[in-house]
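Peer 1: Sequence and predicted structure, then a few things I'm wondering about:
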Amino acid sequence: MKHEKNIKAANGYVMLMVLLLLIVGVITGMVITENPLFLILILPIILVIKGFFIVNPNSSKVMVLFGAYKGTVKENGFLWANPFYSKQRISLRARNFYSERVKVNDKIGNPILINVILVWKVSDTYKAAFDVDHYEDFVRVQTDAAVRKLAGSYPYDNFAEGQLEVTLLSGMDEVNEALENEITERLAIAGIEVMEARIGYLAYAPEIASSMLKRQQAVAIVAARKKIVEGAVGMVEDALMKLSEDKIIDFDEDKKASMVSNLMVVLCGDKEATPVINTGTLHS
């Protein structure tokens, strides 16, 4: 497989002086000798004119002579090369690509919407010009394919507490690194350098977004309740121990069970407790 070859073109201003000399010579010869044979020199004048071209900063010209790749000119300025060269312009500037949102299934089958932000540039003009058709379209298609593959490799999120699996939502650093590696591998054939690739948008598809929101809320409520219960049990245990140590009241099993029940209701309830004054005994 061939690779890019840099070549140096002639200075355009020097060739412009040569062109002017040819034009002056033709005109002077025709005026002095009145010989029409000097018109033959019009052909080399046209060829010299066809050889001029301009290369802007961070741009290049791929030179092809009758189907044979001759090299790439990356030098900036007003230049001249073989007039029979065909010259294809390829930009070397960094470009942003913001892909469209695509709907795909994550690892566990949930439909999600996802897109990617890609920063890329051409690093090998030969591959970009000749190894693929329309390298800009190639970047778009392969990026879309990489995003679809990535989305199917990770779940959107973990719902069970304690799971260490990397997800699209929580493992952004690792996921973005995997995405960048995947796109880099796919675009290498086109001589494209991936400067940065990251997920730009991530959400559940509209048809399940409401259900997943309720599921996330339920998981959050269960986790919060679990913490509340753990804290309440510790507080009840401390209260019973303090009352016993200070000999404020002696508890039999029935009294202890009743107090634990009341304390748990007060501590774990989501509403303020309503005090009740008992004027009799605990068993009345």
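Peer 2: All right, it came through fine.
Peer 1: From here on, just use CA atoms for contacts and neighbour counts.
Peer 2: OK.
Peer 1: Walking through the stretch 1-150 of the chain, point out its helices one by one.
Peer 2: Per DSSP state H, counting those that start in this stretch, the stretch 1-150 of the chain carries helices over the ranges 12-33, 42-50, 125-126, 135-151.
Peer 1: what angle separates the second one from helix 12-33?
Peer 2: When axes from the mean of the first three to the mean of the last three C-alpha atoms, to 10 degrees is applied, the directions of helix 42-50 and helix 12-33 differ by 160 degrees.
Peer 1: May I see the buried residues of stretch 104-117?
Peer 2: Within stretch 104-117, the residues scored as buried using 16 or more other C-alpha atoms under 10 Å are 104-107, 111-117.
Peer 1: ah, wrong one, I meant stretch 67-82
Peer 2: Under the neighbour-count criterion of 16+ other C-alpha under 10 Å, stretch 67-82 has 69-75, 78-82 buried.
Peer 1: with those residues in mind, which one is nearest to Ala257?
Peer 2: Using C-alpha to C-alpha, Lys74 comes nearest to Ala257 of the buried residues of stretch 67-82, at 86.3 Å.
Peer 1: just checking, that closest one touches Met63?
Peer 2: No - Lys74 lies out of contact with Met63 (C-alpha atoms under 8 Å); the separation is 10.9 Å.
Peer 1: Wait, Phe38 touches Ile32, no?
Peer 2: No - between Phe38 and Ile32 there is no contact under C-alpha under 8 Å: 10.9 Å.
Peer 1: Of these two, which one has the most company?
Peer 2: Shown here are Phe38 and Ile32; by other C-alpha atoms under 10 Å, Phe38 has more neighbours (15 against 8).
Peer 1: any idea how far Ser261 lies from Gly234?
Peer 2: To Gly234, Ser261 is 14 Å away according to C-alpha to C-alpha, to the nearest Å.
Peer 1: returning to that earlier point: between the buried residues of stretch 104-117, which is nearest Leu240?
Peer 2: Closest approach between the buried residues of stretch 104-117 and Leu240, by C-alpha to C-alpha: Lys107, at 49.4 Å.
Peer 1: need the longest helix for the chain.
Peer 2: Counting by DSSP state H, the longest helix found in the chain is helix 206-245.
Peer 1: Please compare the first structure with the one that follows:
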Amino acid sequence: MTTTKAWHVNGFLALLLSLVSLAGGIALLVIGGDRPEPNGLLITAGIVLILLFFVLLTSFTIVQPNQAKIITFFGKYKGTITDSGLWLVVPFSGKGKVSLKVRNFNSQTLKVNDAEGNPIEIGCVVVFKVVDSAKVVFDVDNYGKFVEVQSETAIRHIAANYAYDTFSENDTTPSLRGNADEVSAELTRDLQNRLSIAGVEVLETRLTHLAYAPEIASAMLQRQQATAIIAARQKIVEGAVTMVESALNQLKDNGIELDGERRAAMINNLMVTIVSDRAATPVINTGTMYG
């Protein structure tokens, strides 16, 4: 089922003609029945004009902005009207309305497993609108419910393809937490494929909630903290080695030569001072006592 344009004419002109028809019919009935011998032809014409007026009344429809009217005639689809205003359509036809406005759907918080099997909680918002009114009305039972079910299905499918997060700087694998734009774009494509049958266009999708499930949240927080501490320590050690090397080179450039034992002691002291997370307490050697 695809949308086609329904036959329709200016409703204001048709309204004027219907009023003229009503007035003419009443006038003919009065004239035809007011004679000594009633004129059957005039009375018949008057009745026909009045009946025409009531038939035209069934043909009027009003289309609001950003709204579509589905015209059906005794069970047959005749077309869709999207132009706003007052229109005259096929008499005795059904006139169902469909909103073409942009709508939001905020999904529930779903509990799913990510690519690594960790239970996570995830939710998203879907921005969509109707672009094919015939498909919306005739191809699905309730397009709002259809969007809701397909959105949750797409979220579960996307969440299963990505890990919640990566725990290594060298790991370039996309994750739900680190690649939100990429995940949203893939979710939009997947959801659009699912909703095409319903005549719905997905404008945008965004993750609104992302967290570990409560039963593993504490353990994952400790893992993240440990990973952050290790990464910080690696940076500190790299910096400490550079600083010690620079200190030794400056001493050498100034003509101060240290033997192997003193170099080792100096390196040890500098590394402990720089790497330690607490302030170093120096021990001053004031000499050696001999008994």
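Peer 2: Happy to help now that I have it. Keep in mind the model is a prediction, meaning the values are calculated, not measured.
Peer 1: what's the neighbour count on Leu29 of the second structure?
Peer 2: 22.
Peer 1: What lines up with Gln64 of the second structure in the first structure?
Peer 2: Per TM-score structural alignment, the equivalent position to Gln64 of the second structure in the first structure is Asn56.
Peer 1: gap between the residue nearest to that match when sequence neighbours are not counted and Ala128 of the first structure?
Peer 2: Computed as C-alpha to C-alpha, 6 or more residues apart in numbering, the closest residue to Asn56 of the first structure that is not its neighbour in sequence is Asn76, at 5.5 Å. The gap separating Asn76 of the first structure from Ala128 of the first structure is 20 Å, by C-alpha to C-alpha.
Peer 1: contacting residues around Val63 of the second structure?
Peer 2: 69, 81-87 (C-alpha atoms under 8 Å, 6 or more residues apart in numbering).
Peer 1: What residues in the second structure pair up with stretch 201-209 of the first structure?
Peer 2: Taking TM-score structural alignment, stretch 201-209 of the first structure hits residues 209-217 over in the second structure.
Peer 1: and which of the buried residues of stretch 104-117 of the first structure is nearest to Ala151 of the first structure?
Peer 2: Nearest member of these to Ala151 of the first structure, counting by C-alpha to C-alpha, is Asp106, at 5.1 Å.
Peer 1: which residues in the stretch 51-200 of the second structure form strands?
Peer 2: Using DSSP state E, counting those that start in this stretch, the strands of the stretch 51-200 of the second structure run over residues 60-63, 67-73, 76-81, 85-88, 94-99, 103-106, 110-113, 119-130, 200-212.
Peer 1: With distance to Ile229 of the second structure added, can I get those strands in TSV?
Peer 2: Below are those laid out as TSV (distance: least, C-alpha to C-alpha, whole Å):
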stretch	distance to Ile229 of the second structure
strand 60-63	64
strand 67-73	58
strand 76-81	63
strand 85-88	67
strand 94-99	54
strand 103-106	37
strand 110-113	27
strand 119-130	24
strand 200-212	21
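Peer 1: These: which one's closest to Ser276 of the second structure?
Peer 2: Nearest to Ser276 of the second structure among the strands of the stretch 51-200 of the second structure is strand 200-212 (33.3 Å), distances taken as C-alpha to C-alpha.
Peer 1: shouldn't Asp131 of the first structure be in contact with Ile189?
Peer 2: Yes - here Asp131 of the first structure reaches Ile189: they are 7.0 Å apart, a contact under C-alpha under 8 Å.
Peer 1: For the contacts of Val63 of the second structure, give me TSV that also has distance to Ser59 of the second structure.
Peer 2: Listed next are the contacts of Val63 of the second structure as TSV, based on distance: C-alpha to C-alpha, whole Å:
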residue	distance to Ser59 of the second structure
Lys69	13
Ile81	13
Thr82	16
Asp83	16
Ser84	16
Gly85	14
Leu86	10
Trp87	8
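Peer 1: what's the closest of these to Gln108 of the second structure?
Peer 2: For those, the minimum distance to Gln108 of the second structure (C-alpha to C-alpha) is 31.7 Å, reached by Lys69.
Peer 1: need the contact list for the most centrally placed residue in the second structure.
Peer 2: Ranked by distance to the mean C-alpha position of the second structure (C-alpha atoms, centre = their mean), the top residue is Thr205 at 2.1 Å. Contacts for Thr205 of the second structure were tallied using C-alpha under 8 Å, 6+ apart; they are 124-127, 184-185, 187-188.
Peer 1: One more: Leu187 of the first structure?
Peer 2: By C-alpha under 8 Å, 6+ apart, the residues touching Leu187 of the first structure are 138-139, 142, 193-194.
Peer 1: give me that answer again for 7 Å
Peer 2: Contacts for Leu187 of the first structure were tallied using C-alpha atoms under 7 Å, 6 or more residues apart in numbering; they are Val139.
Peer 1: With Glu193 of the first structure instead?
Peer 2: Counted by C-alpha under 7 Å, 6+ apart, Glu193 of the first structure has contacts 120-123, 184.
Peer 1: related to what we said a few turns ago, count residues in the vicinity of the match of Gln64 of the second structure, would you?
Peer 2: Neighbours around Asn56 of the first structure, by other C-alpha under 10 Å: 14.
Peer 1: and if you look at Leu221 of the second structure?
Peer 2: 12.
Peer 1: what element comes up after the longest helix of the first structure heading to the C-terminus?
Peer 2: helix 253-268 (DSSP states H and E).
Peer 1: Of the contacts of Glu193 of the first structure - the most surrounded one?
Peer 2: Val122 leads the contacts of Glu193 of the first structure on contacts (other C-alpha under 10 Å) with 24 neighbours.
Peer 1: Map Lys127 of the first structure onto the second structure.
Peer 2: Aligning on TM-score structural alignment places Lys127 of the first structure opposite Lys135 in the second structure.
Peer 1: Just confirm that match contacts Thr2, I think it does.
Peer 2: Yes - judged on C-alpha atoms under 7 Å, Lys135 of the second structure makes contact with Thr2 at a distance of 6.3 Å.
Peer 1: separation between the equivalent of Asn249 of the second structure over in the first structure and Met235 of the first structure?
Peer 2: When the first structure is aligned by TM-score structural alignment, Asn249 of the second structure is paired with Met241. Distance, Met241 of the first structure to Met235 of the first structure, by C-alpha to C-alpha: 10 Å.
Peer 1: Please apply the same query to Lys74 of the first structure.
Peer 2: Relative to Met235 of the first structure, and taking C-alpha to C-alpha, Lys74 of the first structure is found at 75 Å.
Peer 1: go on, Ile199 of the first structure?
Peer 2: In terms of C-alpha to C-alpha, Ile199 of the first structure sits 45 Å off from Met235 of the first structure.
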